[in-house]
Each structure stands twice: as structure tokens, then as C-alpha cells.
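Participant: this one's structure only:
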């Protein structure tokens, strides 16, 4: 298991810090884990799963959209 820090999460997702924390608060993004008193990180696999789910949602919406 690999833990990634905020900068890597931002780079992987393309989200800004404010948007990222908005998703975390809404519980629609993997929750960070405490690494110390003032440090947090995310489980890499959970972030990757979140990204994959966004791609799958996009792909499903293309399949379910019929040309007029």
C-alpha cells in the first residue's frame, strides 16, 4: 500500500486544493488519513479508483446518449 501526499493527489486528479477538499467534505472523494500531527495522505489505490470511476461515468454517459 502506498500513501500519497496532497501535491500528488492534485497532480493526479487535476483538481485544485479547494475543489478537492469540497469533494472530501461531501464524502465523494476518498478520505485522507492522518500521518502525523499536521500531515495527511491518501491511499493511492483509493485515489486511482476514484479517477477510474470518473472515466467510467463519462464512458457510460456516452453510451447512454443517443444521437437525435
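Facilitator: In hand now; what should we look at? None of these values were measured; they are calculated from a predicted model.

Participant: CA atoms for contacts and neighbours, from now on please.
Facilitator: Will do.

Participant: Name the residues of stretch 42-49 that come out as buried.
Facilitator: 42, 43, 44, 47 (16 or more other CA atoms under 10 Å).

Participant: I'd like those as a markdown table, with distance to residue 22 and secondary structure appended.
Facilitator: Listed next are the buried residues of stretch 42-49 as a markdown table, based on distance: CA to CA, whole Å; DSSP: H, G, I helix; E, B strand; the rest coil:
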| residue | distance to residue 22 | secondary structure |
| --- | --- | --- |
| 42 | 15 | strand |
| 43 | 18 | strand |
| 44 | 19 | helix |
| 47 | 15 | helix |
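
Participant: another structure for you, compare them:
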């Protein structure tokens, strides 16, 4: 282009060979959150970005020190292993689950000490 502007297509911006190092889904997530330049439609099915916009975005990320990430959520310890009615953690059985998982004496299961 005579003006020195270059239009980058998706494969030049994201992906393995892209300038940003983002995957396609990650790049569009940045756009949806307002953290990346949205680009413009160069045809009904193709989006393009100006090269200097992408370069400015990369430089801004380097100066900022990367992406703002929320700290990972800290789950309560053993939250998934709490027993019935908030009791102590249940032991997990090894192997495949049983076909009839009802405890003895509940809902027609064999009762303990049965005849």
C-alpha cells in the first residue's frame, strides 16, 4: 500500500504464527472485554487490523507488564468431599461405581442383618 499502512488478517494477528501469541478464542475474548483493538470488516466474512494498531497493543502490554488477571478463586478445602448434612468428608471408593448405589436399608435395598 502506498501510504505505508498494512492490513493484517486473522492468521497474522493470532494463532501459532500470529504476532500476538494469542489463540483465536483468546483474541476475540480480549476484543469483547475491550482490551484489544476490534479491527474492521474487510469483507463480509473477514476481519482485518491495521498493523500499527496491533504493534501499539503489543507495546502497551509489554509496558503494562502483561494482562490483568483476577487472582484464582480459592475454593474451600474439601468442599467437594463434604458428606451428607455437612458432615465429615466421605471416603471415595476405588474403581467403577456400583450399579445399585443405594445404601443398605434405603429405598428397598437389602437391610443389614436381614433374614
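Facilitator: Arrived safely, thanks for sending. Quick caveat, the model's predicted, so the values are computed rather than measured.

Participant: TM-score for this pair?
Facilitator: After superposition, the two chains reach a TM-score (TM-score structural alignment, normalised by the length of the first structure) of 0.80; 58 aligned residues with a CA RMSD of 0.7 Å.

Participant: thinking again about what came up before, turn the buried residues of stretch 42-49 of the first structure into CSV, columns for distance to residue 2 of the first structure.
Facilitator: As requested, those are arranged in CSV below (distance: CA to CA, whole Å):
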residue, distance to residue 2 of the first structure
42, 8
43, 6
44, 6
47, 11
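
Participant: now, which of these sits nearest residue 31 of the first structure?
Facilitator: Distance to residue 31 of the first structure across the buried residues of stretch 42-49 of the first structure (CA to CA) is lowest for residue 42, with 7.1 Å.

Participant: Which residue is the nearest non-sequential neighbour of the aligned partner of the closest one in the second structure?
Facilitator: Pairing criterion TM-score structural alignment: the partner of residue 42 of the first structure within the second structure is identified as residue 49. Sequence neighbours aside, residue 39 is the residue nearest to residue 49 of the second structure in space, at 4.5 Å (criterion: CA to CA, 6 or more residues apart in numbering).
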